[in-house]
Structure formats: C-alpha cells, structure tokens
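Enquirer: Have a look at this prediction, sequence included:
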Amino acid sequence: MTVPVLLVVLALALGGCACVVWAQRGGPRWARAVAAVTLGAGELLRRSAKRRRRLGGGGNNGGDDG
C-alpha cells in the first residue's frame, strides 16, 4: 500500500515541476495555477524545515549520545 501512495506523490511532484517550467515559458492559465500551488507548497516546506532546525527538533542533529 505504501509504494502506490509514494508513486502518486512522486507523479504529483514531477507534474508540478513540469508545470513550473511550462508556466515560466508562457503556458496556459491552468499550468500557471498549478505552478503557483507547487511553488507555494515548496515554500511552506522550506519554512517548516527552517523552523524545525531553529527549534532543534526532528531526528539526529549530529550530537554524540555516547
């Protein structure tokens, strides 16, 4: 069940990237809308990652536990 979900997420990401490139070259209105959503989602993920790093959360931060 996990593999099909990951494949769908990968297809959506690749499609979004293709729409960003297409919209940059003057594509149709719907491609520009998809590109805007894709870029907005990327910005949200980037801010979330910065916030997690700043707060020290999430996973191994390279410290030595021993």
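Expert: All right, it came through fine.

Enquirer: contacts, neighbours, all on C-alpha from now
Expert: Will do.

Enquirer: tell me which residues in the longest helix along the chain are buried?
Expert: Secondary structure of the chain per DSSP state H: the longest helix is helix 29-55. Buried positions in helix 29-55, judged by neighbour count with 16 or more other C-alpha atoms under 10 Å: Ala31, Arg32, Val34, Ala35, Ala36, Thr38.

Enquirer: do stretch 17-25 as well
Expert: So stretch 17-25, judged by 16+ other C-alpha under 10 Å, has buried residues Cys17, Cys19, Val20, Ala23.

Enquirer: take a look at this one as well, against the first:
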Amino acid sequence: MAVLLLSLALLLVVGGCVCIVRAARGGPRWVRVVAAVTVGAGELVSRSGRSRQRWGGDSGSGD
C-alpha cells in the first residue's frame, strides 16, 4: 500500500513538472492551471520547510 501511495505521489510530481515545462511553451489552459497549482504547492512546501527550520531550535551555527 505504501508503495502505491509513493508511486502515485511521484506520478503527480512528474506530471506537474511536465505541465510547468509545457505551460512555459504556451500550452492549453488546463496545462497552465495545473502548472500554477504545482508551483503554488511547491512554494507552500518551501515555506513550510523554512518555518520549521527557523522554529526548530538549532540554527546550524557553531560556537
């Protein structure tokens, strides 16, 4: 079951990346919508990682 979920997630990520490339070349409207959703999800994940890193305690700087 876990392999199926990971495969599905990988398929969605690869499909989103393909839509981003195709939208950059002027694809149909649905491709641009999927690309925008993919970019937005990537930004949310990126922000979540930065806030977790900021509030996680250790900033990585040595003494």
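Expert: Arrived safely. Source: prediction; values computed, not measured.

Enquirer: care to give me the TM-score?
Expert: The TM-score (TM-score structural alignment, normalised by the length of the second structure) is 0.89; 59 aligned residues with a C-alpha RMSD of 1.5 Å.

Enquirer: Nearest residue to the middle of the first structure?
Expert: Gly42 (4.1 Å; C-alpha atoms, centre = their mean).

Enquirer: To which residue of the second structure is that residue aligned?
Expert: Aligning on TM-score structural alignment places Gly42 of the first structure opposite Gly42 in the second structure.

Enquirer: Then Trp22 of the first structure?
Expert: Counting by TM-score structural alignment, the partner of Trp22 of the first structure is Arg22.

Enquirer: Quick check: chain neighbours aside, which residue is closest to its match?
Expert: Of all residues not flanking Arg22 of the second structure in the chain, Val31 sits nearest, at 7.1 Å (C-alpha to C-alpha, 6 or more residues apart in numbering).

Enquirer: Among the buried residues of stretch 17-25 of the first structure, which lie within strands?
Expert: Using DSSP state E, no member of the buried residues of stretch 17-25 of the first structure falls within strands.

Enquirer: Can I get the residues you listed in a markdown table including distance to Leu7 of the first structure?
Expert: Listed next are these as a markdown table, based on distance: C-alpha to C-alpha, whole Å:
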| residue | distance to Leu7 of the first structure |
| --- | --- |
| Cys17 | 15 |
| Cys19 | 18 |
| Val20 | 20 |
| Ala23 | 24 |
